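need coordinates for the below:
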Amino acid sequence: MSVFDTLKERGYLAQVTHEEELKKALENEHVTFYMGFDPTADSLHVGHFLALMAMSHMQKAGHRPICLVGGGTGTVGDPSGRTDMRKMLTDEDIEHNCNCFKKQMERFIDFSEGKALIINNGEWLRKLNYIELLRDIGPHFSVNRMLAAECYKQRLERGLTFLEFNYMIMQAYDFMELNRRFGCVLELGGDDQWSNIIAGVELIRRKEAKPAYGMTFNLLTNSEGKKMGKTAKGALWLDPKKTSPYDFYQYWRNVSDGDVEKCLALLTFLPMDEVHRLGSLRDQQINEAKKVLAFEVTKLVHGEEEALKAQAAAQALFGGQGNLENAPTVLIKPEDIGKKLLDVLVEAKVFESKGAGRRLIAQNGVSIGDDKWTDVERVITAEDIEGDGMLVRKGKKKFYRLIKA
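Here you go, the predicted model:
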């Protein structure tokens, strides 16, 4: 089975240019391909993880990945999928974020012995001469076609800046530059990047008279068509400081039944026979498939040790077995003794606000140990945090252990 068939079987593929040509190239050649990652934050998130999994499948099949970090494009911001303009980043922010990305990518891509490259497009984009770019590249872009692209339609209604309008040109230029420097012939991206990817493919074919291809992946959505990877605290980050391994594990443990098989196919390396077997489980048995999903995904992102800790914490909290050492913990300092419990939990971001905490308590949605929390004025005592500490349950699935700092 070729890697093209693997990606198709596992549910990655959305759209492909020159499909038969590309399939032959992937079967008969060692193809250099790339995917871009704009440094809009200091961590990759679960959407990037799906992309890195696809790149890993490609690399295991003998092809060479280029991870392109957007030190240049990050100064402009991609309008794709946006209804507002992205926040402008400083050069310092971009450099810091790019460095964070590199460390995380090394968990999924093998960069040894020239097997893969990490390149910053700031190397060439920041040196471009504007007049030369207009004369060299401008004639190959139709404004009418650009305005018809899906990535610009939403922004046109609210106002598309000239700055953002240049993003497609910059991304296409990236592809051409990587083609010239490294023989890169294939660009990968999420399906919201289709218009930008086509622009690069056509630019190379017209200007360089060389083969070039594009491939997009299905975005990670649930059975209702909504993007996955969003939590009450925001994005599901790959950085353990931004999303703890336990919270990461619990996210996948709690996906809906109808999304289990898709997530196993896209986000693990389990054989498809096993994916189908686990995905076919029903009723209570589907929980076993969810445990496998949560463990496998957490192991890939955070390592086996952290996955085992998260698994043990979940068993202790929900199954009444094991210890609570790895459960989400709130450290209570000496100065917290005598404070209102609600205030301390708001400071620890267990509740978004005091109002939100009061409402949930009034709805019998919070427990302390085995008892419902009813007294919003309750204060923390030294006895509360002795030994194993105090266990607070928020809703049905969120637990926090309050212990002495």
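
contacts, neighbours, all on C-alpha from now
Noted.

just the strands in the protein please.
Assigned strands in the chain, in chain order: 13-16, 32-37, 64-69, 117-120, 186-190, 213-217, 230-231, 234-235, 329-332, 366-368, 371-372, 390-394, 398-404 (criterion: DSSP state E).

redo the ones you listed as TSV? Include distance to residue 56 and mean neighbour count.
What follows is the strands of the chain, written out as TSV (distance: least, CA to CA, whole Å; neighbours: other CA atoms under 10 Å):
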stretch	distance to residue 56	mean neighbour count
strand 13-16	15	17
strand 32-37	12	23
strand 64-69	8	24
strand 117-120	13	18
strand 186-190	12	24
strand 213-217	14	23
strand 230-231	24	14
strand 234-235	23	13
strand 329-332	34	18
strand 366-368	42	19
strand 371-372	47	14
strand 390-394	38	21
strand 398-404	33	19
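
another sequence for comparison is provided below:
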Amino acid sequence: MRKIAIFNPLRFFDLENTVSVFKYGSTIRSNVAFNTRIHDFIVVIDEGLEKAIKWHQTMMTDYPYHYSRISILGPKFISKFQRYSKLCPIFYNSCVIKYGVISKDDLADSLINWTSPFVLSRFQKMIFPVGVIDTYLQSLISQCDSQTTRLFLLSLCEDDIFYRIKCNHNLKNSLINFNNQERKVSLLEFLRKIVNSSYAGDIRFLFNDNSIKLSEKELYDSLPFLTARYLPSIIHYFQNNKSGFAIEGASLSTLNELCKLAKSITDKMACNLMNNPMSGMNSEFCVSEDWSSFIKLFFNERITLKINPSREWRANEFLKLPNEFKSRASRIAARKRFLKLLPINILFSKYIDSLHPSTLPWSPNVIDETIRRYNFKCSLLSVLKNILFNFGRIVSNTLL
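Take a look at the predicted model:
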């Protein structure tokens, strides 16, 4: 059994360079056994290597039992190891409670440029601040929510001009119908895509059939919190892009009521975690009036997102995505296009080249494949890091 109760995460704020603390993971959603389950936190510290060294040095002095035997390598090594790679710029301790330490500049880079799916996926889902949250980070999280909405709307628009040519053998008809790509997806399915994206390509779940069950449980347990984050962004997005976009199955007043209920539930959870960071959704929380009203309204109203965007919209919105993701998606799409061009008549090349800007991101499943490949590389690095973390713990336990 882990020594959960002996350390309050609010103590992190006693250290000079602590910026913010966030809680995420299954214990927020769990209603049993808070004192025996692993609690997941992210501790954000001031940017820069020197401040990271100072933070770890203070922690090793005040709370040496938080660190495994890896601490013998010193705070400088741990700080460099933490900041070693942009793919996974975080150092985890799990001897008492599980928390990852990340510098503010690395977190900002992950939220703005999406350099680390490992960090990004945690901030795209259910996560709450513990104590005071840095206003700059709060604005970056809101910005990230908007980008996440844009990404998964684009993922519904995937198309492949080459597949149409191959199937129809009629280039002219394929192009005439190019803009006729109406898609409809439920709000639940949209939120499911966001949750599932963090599991896609993760090396820990490649051969684990439980990943589907885990993602579904996470989706339904965190439904009010995901709704509170993304539904206002979707409504705002659709109101600003009325041509080709519509929300069906519910009136605007119903959507606003759903947002209000979701925000009320989210605010209560945030308040609970502010008072007691080791708490979560107890049984009373899940049977509250707001919770029941939210679930009833969410599933009684068949909220559907309908999109039929133009090629120009897709091209422009793709260019607004974070540079790191945009670069990776473009390379994958270009590779797919090159392979599919081989059997196509060379006479089509001029026409295909003219469509290049608007078809680049939308080869079949290119966004999903980008997420999957990106997650795989990041999860592989995190596994290698965890091997070192856990090796230090094993050595520590053996010596004790």
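
overlay them and tell me the TM-score.
For this chain pair, the superposition-based TM-score is 0.30 by TM-score structural alignment, normalised by the length of structure 2; 199 aligned residues with a CA RMSD of 7.0 Å.

returning to that earlier point: how about the strands of structure 1, which one is nearest residue 162 of structure 1?
strand 32-37 (21.5 Å; CA to CA).

can you put the strands of structure 1 in CSV and add distance to residue 173 of structure 1?
Shown next, in CSV, are the strands of structure 1 (distance: least, CA to CA, whole Å):
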stretch, distance to residue 173 of structure 1
strand 13-16, 20
strand 32-37, 12
strand 64-69, 13
strand 117-120, 13
strand 186-190, 12
strand 213-217, 14
strand 230-231, 32
strand 234-235, 30
strand 329-332, 48
strand 366-368, 54
strand 371-372, 60
strand 390-394, 50
strand 398-404, 47
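
quick one: closest of these to residue 167 of structure 1.
So among the strands of structure 1, strand 32-37 is nearest, using CA to CA, at 12.5 Å.

circling back to that earlier point, and the strands of structure 1: which comes nearest residue 291 of structure 1?
strand 398-404 (16.5 Å).

so what secondary structure elements neighbour that closest one?
In terms of contacts (3 or more CA pairs under 8 Å, 6 or more residues apart in numbering; DSSP states H and E), strand 398-404 of structure 1 is packed against strand 329-332, strand 390-394.

how much does it deviate in direction from strand 390-394?
Orientation check (axes from the mean of the first three to the mean of the last three CA atoms, to 10 degrees): strand 398-404 of structure 1 against strand 390-394 gives 160 degrees.

how many neighbours does residue 397 of structure 2 have?
12 (other CA atoms under 10 Å).

check contacts around residue 259 of structure 2.
Taking CA atoms under 8 Å, 6 or more residues apart in numbering as the criterion, residue 259 of structure 2 is in contact with 227-228, 231-232.

most surrounded residue in those residues?
residue 227 (24 neighbours).

wait, is that one part of a helix?
Yes. Assigned with DSSP: H, G, I helix; E, B strand; the rest coil, residue 227 of structure 2 falls within a helix.

with adjacent residues omitted, what lies nearest to it?
The spatially closest residue to residue 227 of structure 2, leaving aside those adjacent along the chain, is residue 262, at 6.2 Å (CA to CA, 6 or more residues apart in numbering).

for the one you found, give me its contacts.
Residue 262 of structure 2 neighbours (CA under 8 Å, 6+ apart): 224-225, 227-228, 294.

rerun at 10 Å
223-229, 231, 256, 290-291, 293-295, 298 (CA atoms under 10 Å, 6 or more residues apart in numbering).

contacting residues for the spatially closest residue to residue 76 of structure 2 that is not a sequence neighbour?
Here the nearest residue to residue 76 of structure 2 in space, its sequence neighbours aside, is residue 53; by CA to CA, 6+ apart that works out to 5.3 Å. Going by CA under 10 Å, 6+ apart, residue 53 of structure 2 touches 59, 74-80.

now swap in residue 50 of structure 2 and tell me
Residue 50 of structure 2 touches 76, 79-80, counting by CA under 10 Å, 6+ apart.

can you lay out those as JSON lines showing distance to residue 129 of structure 2 and secondary structure?
Formatted as JSON lines, the contacts of residue 50 of structure 2 follow (distance: CA to CA, whole Å; DSSP: H, G, I helix; E, B strand; the rest coil):
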{"residue": "76", "distance to residue 129 of structure 2": "28", "secondary structure": "helix"}
{"residue": "79", "distance to residue 129 of structure 2": "23", "secondary structure": "helix"}
{"residue": "80", "distance to residue 129 of structure 2": "26", "secondary structure": "helix"}
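
PyMOL command for the buried members of the residues you listed?
Selection of buried members from the contacts of residue 50 of structure 2 for PyMOL, criterion 16 or more other CA atoms under 10 Å:
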select buried, resi 76+79+80
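
could I get the contacts of residue 50 of structure 2 as a markdown table with distance to residue 138 of structure 2?
Compiled in a markdown table, the contacts of residue 50 of structure 2 are given as follows (distance: CA to CA, whole Å):
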| residue | distance to residue 138 of structure 2 |
| --- | --- |
| 76 | 29 |
| 79 | 25 |
| 80 | 26 |
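
okay, now residue 154 of structure 1: neighbour count?
Applying other CA under 10 Å, we find 17 residues neighbouring residue 154 of structure 1.
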